[in-house]
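Participant: Pasting a predicted model and its sequence here:
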Amino acid sequence: MQLEDYFEFLDPDDIRIKGHRIGIDNVIDYYLQGCSPEEILEHFPSLNLEKINATITYYQQNKEEVDAYMKRLNDWREERYQASLKNPSPLMQRLRAIQKQRAKEQVNI
């Protein structure tokens, strides 16, 4: 089995571990934080050590490419977060209104 056979390359910014909805970025984030494969497995019990080690090996063999991939993902997530702050969903608007009301009620107590 080739290393790439462990992954699904859905598009240039979406690489997942085959058979899972877990992206390689999730495993690599923990790896870059200093977690061992066994510790990563504790966070993702549906994986196995073989898939975790394959992900780490893929990262080590394609570091520049994967680092660029990770940066694009982080930039995209930050853009979405900032957009959600500027234009919150109706649910978020309702939750914020409830929070304000509760805070106002506690001040009046």
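Facilitator: Received it, and whenever you're ready, just let me know what you need.
Participant: hey, let's count contacts and neighbours off CA atoms from now on
Facilitator: Noted.
Participant: contact partners of stretch 47-60?
Facilitator: Contact with stretch 47-60 is made by 3-4, 6, 17, 20, 24, 27-28, 31, 37-38, 40-41, 66, as judged by C-alpha atoms under 8 Å, 6 or more residues apart in numbering.
Participant: and these, which are buried?
Facilitator: 6, 17, 24, 27, 28, 31, 37, 40, 41, 66 (16 or more other C-alpha atoms under 10 Å).
Participant: Take those and write them to JSON lines, including secondary structure.
Facilitator: Shown next, in JSON lines, are the buried ones among the contacts of stretch 47-60 (DSSP: H, G, I helix; E, B strand; the rest coil):
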{"residue": "6", "secondary structure": "helix"}
{"residue": "17", "secondary structure": "strand"}
{"residue": "24", "secondary structure": "helix"}
{"residue": "27", "secondary structure": "helix"}
{"residue": "28", "secondary structure": "helix"}
{"residue": "31", "secondary structure": "helix"}
{"residue": "37", "secondary structure": "helix"}
{"residue": "40", "secondary structure": "helix"}
{"residue": "41", "secondary structure": "helix"}
{"residue": "66", "secondary structure": "helix"}
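Participant: Next one for the comparison:
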Amino acid sequence: MAVVPVLNKQYVEQYEGSYRIVGSRISLDSVVYQFLIGTPPEEIVENFPLLTIEQVYGAIAFYLGNREAIDSYLKEGEAEFEEVRQSFRKKNPLLYQKLVESQAKRQSEI
């Protein structure tokens, strides 16, 4: 029996308003941000061992083929995160300050 290749394989799906790698709960954002800072696909697989090299390359190809839309989607997500961060900062200033100090301490230890 001959093996028939899949001619139209999807690597990214939209789920509840976000993009995910098909067959996983890993967001496209996670792979794209790694790609944008120059992380090689093989290292992305090491960082996300549930993904295969094929899935990572497929996600990168999806991003490159839809760059304008995905960049817009990422900017929207960053804006939403910033709103939540500012809201948290206003509601819990002491806890927020402790988190900032803790993060600064960890950075200085590295």
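Facilitator: Ah, there it is. Worth saying up front: this structure is predicted, and the values here are computed from it rather than measured.
Participant: Fetch the TM-score of the aligned pair.
Facilitator: Aligned and superposed, the two chains score 0.73 in TM-score terms (TM-score structural alignment, normalised by the length of the first structure); 93 aligned residues with a C-alpha RMSD of 2.5 Å.
Participant: re the thing from before, out of the buried ones among the contacts of stretch 47-60 of the first structure, which two sit at the greatest distance?
Facilitator: 41 and 66 (20.6 Å; C-alpha to C-alpha).
Participant: what range in the second structure matches stretch 60-73 of the first structure?
Facilitator: The alignment of stretch 60-73 of the first structure onto the second structure (TM-score structural alignment) spans residues 64-77.
Participant: for that stretch, which positions count as buried?
Facilitator: In terms of neighbour count (16+ other C-alpha under 10 Å), stretch 64-77 of the second structure has its buried residues at 70, 74.
Participant: Helices along the first structure, start to end?
Facilitator: Secondary structure of the first structure (DSSP state H): helices located at 24-32, 37-43, 49-61, 63-86, 90-107.
Participant: and residue 11 of the first structure, which of these is closest to it?
Facilitator: helix 63-86 (11.0 Å).
Participant: The closest one versus helix 90-107: what angle between them?
Facilitator: 60 degrees (axes from the mean of the first three to the mean of the last three C-alpha atoms, to 10 degrees).
Participant: Report the mean deviation for helix 63-86 of the first structure after fitting onto the second structure.
Facilitator: Taken over the aligned residues, the distance from helix 63-86 of the first structure to the second structure averages 0.9 Å (mean C-alpha distance after the TM-score superposition for the first structure).
Participant: Off-centre distance for that helix?
Facilitator: Centroid displacement of helix 63-86 of the first structure relative to its chain, using C-alpha atoms, centre = their mean, to the nearest Å, is 10 Å.
Participant: what does stretch 97-109 of the first structure give?
Facilitator: Worked out by C-alpha atoms, centre = their mean, stretch 97-109 of the first structure lies 34 Å from the chain centre.
Participant: Please report how far residue 91 of the second structure lies from residue 84 of the second structure.
Facilitator: Counting by C-alpha to C-alpha, to the nearest Å, the gap from residue 91 of the second structure to residue 84 of the second structure is 10 Å.
Participant: just residue 19 of the second structure next, same as before
Facilitator: Separation of residue 19 of the second structure from residue 84 of the second structure (C-alpha to C-alpha): 20 Å.
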